[in-house]
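Visitor: Sequence first, predicted model second:
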Amino acid sequence: MHMMIFGCGYSGSAIAEAFADPDARVAGTTRSPEKAALLEKAGVQSFVFDGETISDALRAEIATATHLVQSIAPGRSGDPLIRLLGSHLDATMPKLEWIGYLSTVGVYGDHKGAWVDETMSLHPVSARSVERVEAEEAWLSIGDKLGIPVAVLRLAGIYGPGRNAFCNIERGTARRLIKKNQVFNRIRVEDIAGATRFLADNRRGGIFNVTDDEPGPPQDVIAEAARLMSVEPPPEQPFETAELSPMARSFYGENKRVSNRRLRVEGFDFQYPDYRMSLKELWSSGRWRG
């Protein structure tokens, strides 16, 4: 197996680790030489990619890739990899057997707290979610054309070592915003990596929600982390009067409970199915700082 990860950031690096074994070659892209050096230290063959041009070295690398994960967010001009390679992906990556595209549960839009699954129609609210829908459709179309399974992984709010409520409390940035009946799903980064490996190993294509079992109020996560740390949680604040960036406020404009049943039916077992056990593991293991 030769795994190529475009966008080897927080989730991409966890995916690279999940594919690290003696029989696999793992390569990834990042936007800066400094981050590329860090990837190299982690055992990932790294390439600088700015989303605009593909170097000769990167082009040679992807020519032998058997598996592709695309985690770079699209922009107004669309998915950067499709823009550069889409029309001749089969010629550029002739050995390709499976594609994974990392998307977001934001494509569902607002459902007033109701449950949603992969069969639901999409009503994206933000421009970034509209772009994700377009990219999903483009990748699935490419898979159909080439006869390659394409798995679209719709991710909930990502957290894990180095990116979690403990870190926010320690930095003094944690907030308990109260909006009536608001819930969010979330997902540990290791479960994103595990789901990607599972779908790739089993050559599964289609759309999969990658999310925990327990959507809940965001303020409850902060309170649980504070309890484990034995500190006072930050005070509750009404959402309506809180000072928030437009992007932060937009997240609260979508309220839904996202089901992961399809992925479970396929046979995947989540390592961290709810935030309580996940936070407990992060705290007791001491890995919460990353």
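Guide: Yep, it's here. Residues are numbered from 1 along each chain as shown.

Visitor: drop to CA atoms for contacts and neighbour counts, all remaining ones
Guide: OK.

Visitor: all helices for the stretch 51-200 of the chain, in order.
Guide: 56-62, 80-85, 89-92, 127-146, 165-171, 189-201 (DSSP state H, counting those that start in this stretch).

Visitor: surely Leu199 meets Gly205?
Guide: Yes - using Cα atoms under 8 Å, Leu199 makes contact with Gly205 at a distance of 7.5 Å.

Visitor: between the two, what contacts are shared?
Guide: Common contacts of Leu199 and Gly205, defined by Cα atoms under 8 Å, 6 or more residues apart in numbering, comprise Ala151.

Visitor: quick one: the strands in the protein?
Guide: Here the chain has its strands, by DSSP state E, at 2-6, 25-30, 45-48, 67-70, 98-104, 115-116, 150-155, 157-159, 176-178, 186-188, 206-210, 236-238, 257-258.

Visitor: what's the neighbour count on the closest residue to Pro217 other than its chain neighbours?
Guide: Spatial nearest neighbour of Pro217, chain neighbours left out: Val183 (4.4 Å); criterion: Cα to Cα, 6 or more residues apart in numbering. Residues near Val183, counting by other Cα atoms under 10 Å, number 21.

Visitor: Val183 and Glu214 touch, don't they?
Guide: No - with contacts counted by Cα under 8 Å, Val183 stays clear of Glu214, the gap being 9.5 Å.

Visitor: Distance of Ile222 relative to Leu279?
Guide: Ile222 sits at a distance of 10 Å from Leu279 (criterion: Cα to Cα, to the nearest Å).

Visitor: hmm, back to that, compare Leu199 and Gly205 (neighbour count), which wins?
Guide: Taking other Cα under 10 Å, Leu199 and Gly205 do not tie; Leu199 has more neighbours (25 against 19).

Visitor: Use this one as the comparison:
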Amino acid sequence: MAVHTEASRSNGSDASGKLFIFGVGYTGLAIAVSAMNRGYTVSGTCTSDSKLQALQNGYGISTFLFDGTEPLSIEGVAAITSCTHVLSTIPPGADGTEPVLLHHARHLQRSTRLQWLGYLSSTGVYGDAGGDWVTEHTPPSPTTLKARARLTAERAWQDSDSRVPARVFRLAGIYGPGRSALDTLVAKDGDMAACAGARDAVTPVSRIHVADIAQARCRGAPAAAPPLLVNLADARPASRHEVFAHAARLLGCAAVPAAADAAYVSARGGGSKRVDGTLLRRMLQARGLQLVYPDYESGLAAVAEERAFRISNLQS
């Protein structure tokens, strides 16, 4: 997957540590490949045999089945306890039950090798800010069942009795190759009007390219003073209309007029807010780095280049 190349460019190896990722999906795989390119040995979980074979044969990731209903196999538990770094990308149950902690909290507590523990959450926990900015100091105010469950899971990780404190990363809207406004437009045959919320020009949405999620995890703040809560968002919140209109220009498609899409805003349920990613940028600056894609324009341009999107895609 081309998505990983930007996140994986290395200026040398951080460590020869061992990373275990609960949930090697779209984001988890980007983190896994970036970590391997920096000298980590990576293992993790998925939910199907086909994904397991793809991860093991295609990426060399030692993978175990885990869907949250039952504990890992004996071999999987051994992999957890041998790792120096553990990250969970798995969402909680509807009631906030955290499947990893439910089955494996005791293994994390007993691990003598554990140096770092992380959990990927969502900026949805902030709820509706009326379009204002939210920071890590903004009190959470989730408005949906999904967001409330996320906040419950966050707190479970923060209150866990593991040997090291858990770092919580609140992710804005994730995009990248295979998961972007460009991909959506292609799937809709270039019809911007058919893309959900593409007319909405009033709701600010914050985003983060998957490559920058991987970069934040693998090359973040110096270990001497790691933050326990970080928003992962780029520097330029924008409405869906702005983003889809730019994607349409890249594809050579016609853009639809902007409008106040009340139906989409209501269905979205996450409220209106701009997520401040200043702390993330400071973390990266501490290592002499910066966001690979500081805004949607640079991120979509990279997607277009990597996937060679053209108007011919729509005609074939």
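Guide: Structure received. Remember, it's a predicted structure, so these values are computed and weren't measured experimentally.

Visitor: Report the TM-score for the pair.
Guide: Remark: TM-score between the superposed chains equals 0.89 [TM-score structural alignment, normalised by the length of structure 1]; 281 aligned residues with a Cα RMSD of 2.2 Å.

Visitor: Looking at structure 1, name the residue matched to Glu154 of structure 2.
Guide: Mapped onto structure 1 by TM-score structural alignment, Glu154 of structure 2 lines up with Glu136.

Visitor: ok, the closest residue to its match other than its chain neighbours - contacts?
Guide: In space, and not counting its chain neighbours, Glu136 of structure 1 is closest to Val152: 6.7 Å by Cα to Cα, 6+ apart. Listed by Cα under 8 Å, 6+ apart, the contact set of Val152 of structure 1 reads Gly100, Tyr101, Leu102, Ser103, Glu136, Leu140, Gly205, Gly206, Ile207, Phe208.

Visitor: rewinding a little: in contact with the match of Glu154 of structure 2, which residues?
Guide: Applying Cα under 8 Å, 6+ apart, one finds that Glu136 of structure 1 lies in contact with Tyr101, Ser103, Val152.

Visitor: any idea how far Val275 of structure 2 is from His4 of structure 2?
Guide: 24 Å.

Visitor: repeat for Leu55 of structure 2
Guide: For Leu55 of structure 2 relative to His4 of structure 2 (Cα to Cα), the value is 14 Å.

Visitor: Gly93 of structure 2 now?
Guide: 29 Å.

Visitor: Figure out how far stretch 9-19 of structure 1 is from the centre of its chain.
Guide: Relative to its chain's centre, stretch 9-19 of structure 1 lies at 10 Å (Cα atoms, centre = their mean, to the nearest Å).

Visitor: Now do the buried residues in it.
Guide: Gly9, Ser11, Gly12, Ser13, Ala14, Ile15, Ala16, Glu17, Ala18, Phe19 (16 or more other Cα atoms under 10 Å).

Visitor: In structure 2, what residue corresponds to the last one?
Guide: By that I understand Phe19 of structure 1. Taking TM-score structural alignment, Phe19 of structure 1 has Ala35 as its aligned residue in structure 2.

Visitor: That match and Ala7 touch, don't they?
Guide: No - using Cα under 8 Å as the test, Ala35 of structure 2 is too far from Ala7 to be in contact (9.2 Å).

Visitor: Select, from the contacts of Val152 of structure 1, the two members most distant in space.
Guide: Between any two of these, the greatest separation by Cα to Cα is 14.0 Å, found for Ser103 and Gly205.

Visitor: Helices of the stretch 201-316 of structure 2, start to end?
Guide: Using DSSP H, counting those that start in this stretch, the helices of the stretch 201-316 of structure 2 run over residues 210-218, 240-251, 262-268, 278-285, 296-307, 311-315.

Visitor: burial count for the equivalent of Glu98 of structure 2 over in structure 1?
Guide: Under the alignment (TM-score structural alignment), Glu98 of structure 2 pairs with Asp79 of structure 1. As a burial measure, Asp79 of structure 1 scores 23 neighbours (other Cα under 10 Å).

Visitor: Please name the nearest non-neighbouring residue to Asp79 of structure 1.
Guide: Asp79 of structure 1's closest residue in space is Ala135 (Cα to Cα, 6+ apart), at 5.9 Å.

Visitor: re earlier: with neighbour numbers in mind, choose between Gly93 and His4 of structure 2.
Guide: Taking neighbours as other Cα under 10 Å, Gly93 of structure 2 and His4 compare with His4 leading, 23 against 14.

Visitor: What lines up with the more buried one in structure 1?
Guide: In structure 1, no residue is paired with His4 of structure 2, using TM-score structural alignment.

Visitor: From Asp212 of structure 2, how far off is the closest residue to His4 of structure 2 other than its chain neighbours?
Guide: Spatial nearest neighbour of His4 of structure 2, chain neighbours left out: Ala30 (5.3 Å); criterion: Cα to Cα, 6+ apart. If you measure Ala30 of structure 2 against Asp212 of structure 2 using Cα to Cα, the figure is 9 Å.

Visitor: what touches both of the two?
Guide: Common neighbours of Ala30 of structure 2 and Asp212 (Cα under 8 Å, 6+ apart) are Ala7.

Visitor: per the alignment, the residue nearest to Pro217 of structure 1 corresponds to what in structure 2?
Guide: For Val183 of structure 1, the aligned position in structure 2 is occupied by Pro204, per TM-score structural alignment.

Visitor: re the thing from before, is it possible to get a markdown table of the helices of the stretch 51-200 of structure 1 that adds distance to Phe47 of structure 1?
Guide: Putting these into a markdown table (distance: least, Cα to Cα, whole Å) gives the following:
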| stretch | distance to Phe47 of structure 1 |
| --- | --- |
| helix 56-62 | 6 |
| helix 80-85 | 14 |
| helix 89-92 | 17 |
| helix 127-146 | 22 |
| helix 165-171 | 30 |
| helix 189-201 | 20 |
